[in-house]
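Trainee: Show me how the following folds:
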Amino acid sequence: MAATDPKLLKVDNSDKGEFVRAKSVFRDWITADGSSGFPSEAGRYHLYVSLACPWAHRTLIVRKLKGLEDVISCDVVDLVLDGEGWSFSDKSPNCTLDTVNGCSRLREVYRIANPDYDGRITVPVLWDKQKKTVVNNESSEILRMLNSEFNAFCSTEDQRELDYYPEHLRTDIDAVNEWIYPMINNGVYRSGFATSQEAYDVAVRDVFQGLDKIEDILSKSRYLTGKSLTEADIRLFTTLIRFDVVYVGHFKCNKKRIVDYPNMWGYLRDLYQVPGVADTVNFEHITKHYMGSHTMINPTRIVSIGPDIDFTTPHGREAMQERND
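Mentor: Predicted structure coming up:
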């Protein structure tokens, strides 16, 4: 899924106050053999992302781990949404101008691809510089393209061999993704954007039932599907790393914190400490975006001071790896 632009386009809710996420629209694929019409090439493709967005964060992690930073360029939208949506600026820390199309707004990029486009303006966006169009704006599909279709361009042989969606684990990965997405990844948004007590109660119950299920899995296994880090872990990580920082307070997911789950807290630190992953995490963007953009939740736009969390302490999950071997 992709991150919505709630301030500009308003959050869609059902008659019962339930948050309804719009589906991604651009769904073409880049393939190594070029059979899709979008062949994988170094320097041809570009990512538009927000460092605050968990969906965009997925793609940045795989781009980093696969050694594709010099292969696929990237621009970062501004931290906070204003009345016109996602914008480009080099005045905020770690944000950029649009270096490919020279646009001031992400909506302008979408309209280069389709002048009649009037749908959601979301990140991430995978852009084809040659055809001047959006290839895909569905994060789960972009993640898989980066995982498998650019192996010829990875920086090292080890990175080329990394596979976060290995064939022998695909059934297991798909199975956990199927319930983690609605219960946890999107569940925090369903809780935070609910406009009725009934909708919130249902959503937040799903979140913590899902987290309890994760805790149980991690009590027996280092990763979600065994002893190997997969896309399922990456997809979950981008929600967990934001949970105690913004979702507990901002989205009212305050029954428990991740630090209150012994296995999940160690697992989160384990993933954070994978070389390269911490480089993709920007807590300033995360906190300022959520608390400064969602004025329907936080009309004063005051950004909270904490919590203080150290993700670099020893995690002890190596012992779990030994049990899985």
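Trainee: When you work out contacts or count neighbours from here on, use the C-alpha atoms and nothing else.
Mentor: Noted.
Trainee: In this protein, what residue spans correspond to strands?
Mentor: For the chain, the strands defined by DSSP state E cover 45-49, 73-76, 125-128, 133-136.
Trainee: and those strands as JSON lines, adding distance to His57 and mean neighbour count?
Mentor: Output for those, formatted as JSON lines (distance: least, CA to CA, whole Å; neighbours: other CA atoms under 10 Å):
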{"stretch": "strand 45-49", "distance to His57": "8", "mean neighbour count": "24"}
{"stretch": "strand 73-76", "distance to His57": "11", "mean neighbour count": "20"}
{"stretch": "strand 125-128", "distance to His57": "12", "mean neighbour count": "25"}
{"stretch": "strand 133-136", "distance to His57": "15", "mean neighbour count": "22"}
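Trainee: Turn these into JSON lines, columns for distance to Asp163.
Mentor: Converted to JSON lines, these look like this (distance: least, CA to CA, whole Å):
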{"stretch": "strand 45-49", "distance to Asp163": "21"}
{"stretch": "strand 73-76", "distance to Asp163": "21"}
{"stretch": "strand 125-128", "distance to Asp163": "20"}
{"stretch": "strand 133-136", "distance to Asp163": "21"}
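Trainee: Arg111 reaches Tyr117, doesn't it?
Mentor: Yes. In this structure, Arg111 is within contact of Tyr117 by CA atoms under 8 Å, at 5.9 Å.
Trainee: wait, isn't Asp172 in contact with Ser228?
Mentor: No. In terms of CA under 8 Å, Asp172 does not count as a neighbour of Ser228; the distance is 11.9 Å.
Trainee: follow-up on the earlier one: indicate which one of the strands of the chain is closest to Ile241.
Mentor: Each of the strands of the chain has some distance to Ile241 by CA to CA; the shortest is strand 45-49, at 17.4 Å.
Trainee: One more, so I can put them side by side:
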Amino acid sequence: MTEESSSTGAYVGKGKEFTRDTRYIDTRITADGRDGYPVEPGRYRLIVARACPWANRAIIVRRLLGLEDVLSMGVCGPTHDQRSWTFDLDPGGVDPVLKIPRLQEAFLARFPDYPRGITVPAIVDIPTGQVVTNDYPQITLDLSTEWKQYHREGAPDLYPTELRAEIDEVAELVFRDVNNGVYRCGFAGKQEAYEAAYDRLFARLDWLTERLATQRFLVGDTITEADVRLFTTLVRFDPVYHGHFKCNRTKLTEMHVLWDYARDLFQTPGFGDTIDFAQIKEHYYVVHTDVNPTQIVPKGPCLANWLEPHGRELLGGRPFGDGTPPHPPKPSEVVPVEHWALG
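Mentor: Model (predicted):
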């Protein structure tokens, strides 16, 4: 179950607009351990699903900052039932570190009567097997700030102090109208709600187009948290949101500034190498049965064009600032090439 679904597994409330439940476990893992969970190498496990855009943010940030050897990662499969994301990609369907078949078990270990969705990303305390947090916006910010002692040499500053107010402002607009906006289109239960969400989505994409026409990145001249948050929606736009969620005014490939911007990030180490288009498509088209009752996964679109030149370097900017690109992904975390270069 994700934050979009109800206890019955339905995603669309007939006659209603979609409203996301944003009540997450707000416990934080911090350098000073003020919530009882200090930053410690090897103590925690980041649980993700490559299909999920919210989890994809954490995968990218962890890669960019070089935290792979400090914070291990468990990967759920692309589909789930009404109860929970599951570890069906692992041998025996059990996470090799937490020794559980379902993420739900980590939530119930801490909160036996946990009433809300079992969501990714989540961070689990390995010694106790208990979930610490699933507050996805805060998770990535804390990886940038609270885990700084363990960043790789040359790690970028994704949340620079002097730009935080602007990053927060842009990120909030992007969340409201784009990240969550595509869901407000796709899960709308009445025509008026769908059309209002549709209009806000494309108005914001037009605003982003204007902003990015003259600057390479969203805030400042380097990659920041704001770019990570926009990218994970853009990369899913044509394979899923354009058709499945009826966000069909224009494809991403027809919005040339945003298409070039998205390809620029996709071709940057730490971004495209986290993307599994096959799992993304399987998740949306199989799990959302009230949107797609047949569960047929579309064969298209062709996605090999993500590797075409983008020309954004002509706008200047320094993707990693004074830092360097991340190392290649760990062999165990490499996405099969046939899953992201779909012809």
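Trainee: care to give me the TM-score?
Mentor: Once superposed, chain against chain, the TM-score is 0.91 (TM-score structural alignment, normalised by the length of the first structure); 318 aligned residues with a CA RMSD of 2.3 Å.
Trainee: Please say which position in the first structure Val174 of the second structure maps to.
Mentor: For Val174 of the second structure, the aligned residue in the first structure is Ile180 (criterion: TM-score structural alignment).
Trainee: State the distance from its match to Ser87 of the first structure.
Mentor: 30 Å (CA to CA, to the nearest Å).
Trainee: try Gly37 of the first structure
Mentor: Gly37 of the first structure is 30 Å from Ser87 of the first structure, by CA to CA.
Trainee: ok, these two, which is more surrounded?
Mentor: Neighbours per residue (other CA atoms under 10 Å) separate Gly37 of the first structure from Ser87, with Ser87 holding more: 23 against 11.
Trainee: Which parts of the first structure are helices?
Mentor: For the first structure, the helices defined by DSSP state H occupy 6-9, 54-65, 106-113, 139-148, 157-161, 170-180, 187-192, 197-218, 231-242, 248-250, 262-272, 283-293, 318-324.
Trainee: which one of these lies closest to Thr300 of the first structure?
Mentor: Nearest of the helices of the first structure (CA to CA): helix 283-293, 8.2 Å.
Trainee: what's the mean deviation for that closest one versus the second structure?
Mentor: With the two structures superposed, helix 283-293 of the first structure lies on average 0.4 Å from its match in the second structure, counting by mean CA distance after the TM-score superposition for the first structure.
Trainee: Please identify the buried residues of that helix?
Mentor: 285-293 (16 or more other CA atoms under 10 Å).
Trainee: Which of the residues you listed lies at the shortest distance from Val202 of the first structure?
Mentor: Of the buried residues of helix 283-293 of the first structure, the one sitting nearest to Val202 of the first structure (CA to CA) turns out to be Tyr290, at 22.1 Å.
Trainee: From Tyr159 of the second structure, how far out is the corresponding residue of the second structure for that closest one?
Mentor: When the second structure is aligned by TM-score structural alignment, Tyr290 of the first structure is paired with Tyr284. Distance, Tyr284 of the second structure to Tyr159 of the second structure, using CA to CA: 30 Å.
Trainee: show me what contacts Arg83 of the second structure?
Mentor: Arg83 of the second structure sits next to 1, 104, 118 when contact means CA atoms under 8 Å, 6 or more residues apart in numbering.
Trainee: Please read the previous query as pertaining to Pro124 of the first structure.
Mentor: Pro124 of the first structure makes contacts with 2-3, 47-50, 55-56, 59, 137-139, as judged by CA under 8 Å, 6+ apart.
Trainee: what's the distance between stretch 137-145 of the second structure and the middle of its chain?
Mentor: Here the centre of stretch 137-145 of the second structure is set off from its chain's centre by 13 Å, with CA atoms, centre = their mean, to the nearest Å.
Trainee: Now it on the first structure. Mean distance?
Mentor: Superposing on the first structure and averaging over aligned pairs (mean CA distance after the TM-score superposition for the first structure), stretch 137-145 of the second structure comes out at 0.9 Å.
Trainee: what comes up buried for that stretch?
Mentor: 137, 139-145.
Trainee: Same check on stretch 58-77 of the first structure?
Mentor: 58-69, 71-77.
Trainee: Of the buried residues of stretch 137-145 of the second structure, which is the nearest to Gln191 of the second structure?
Mentor: Pro137 (29.9 Å).
Trainee: which residue lines up with that closest one in the first structure?
Mentor: Residue pairing (TM-score structural alignment): Pro137 of the second structure is matched to Ser140 of the first structure.
Trainee: Quick check: that match vs Asp325 of the first structure, distance?
Mentor: Distance from Ser140 of the first structure to Asp325 of the first structure, by CA to CA: 29 Å.
Trainee: one step back: and the strands of the first structure: which comes nearest Thr156 of the first structure?
Mentor: Using CA to CA, the strands of the first structure put strand 73-76 closest to Thr156 of the first structure, at 18.1 Å.
Trainee: Stretch 189-200 of the second structure aligns to what range in the first structure?
Mentor: If you align by TM-score structural alignment, stretch 189-200 of the second structure falls on residues 195-206 of the first structure.
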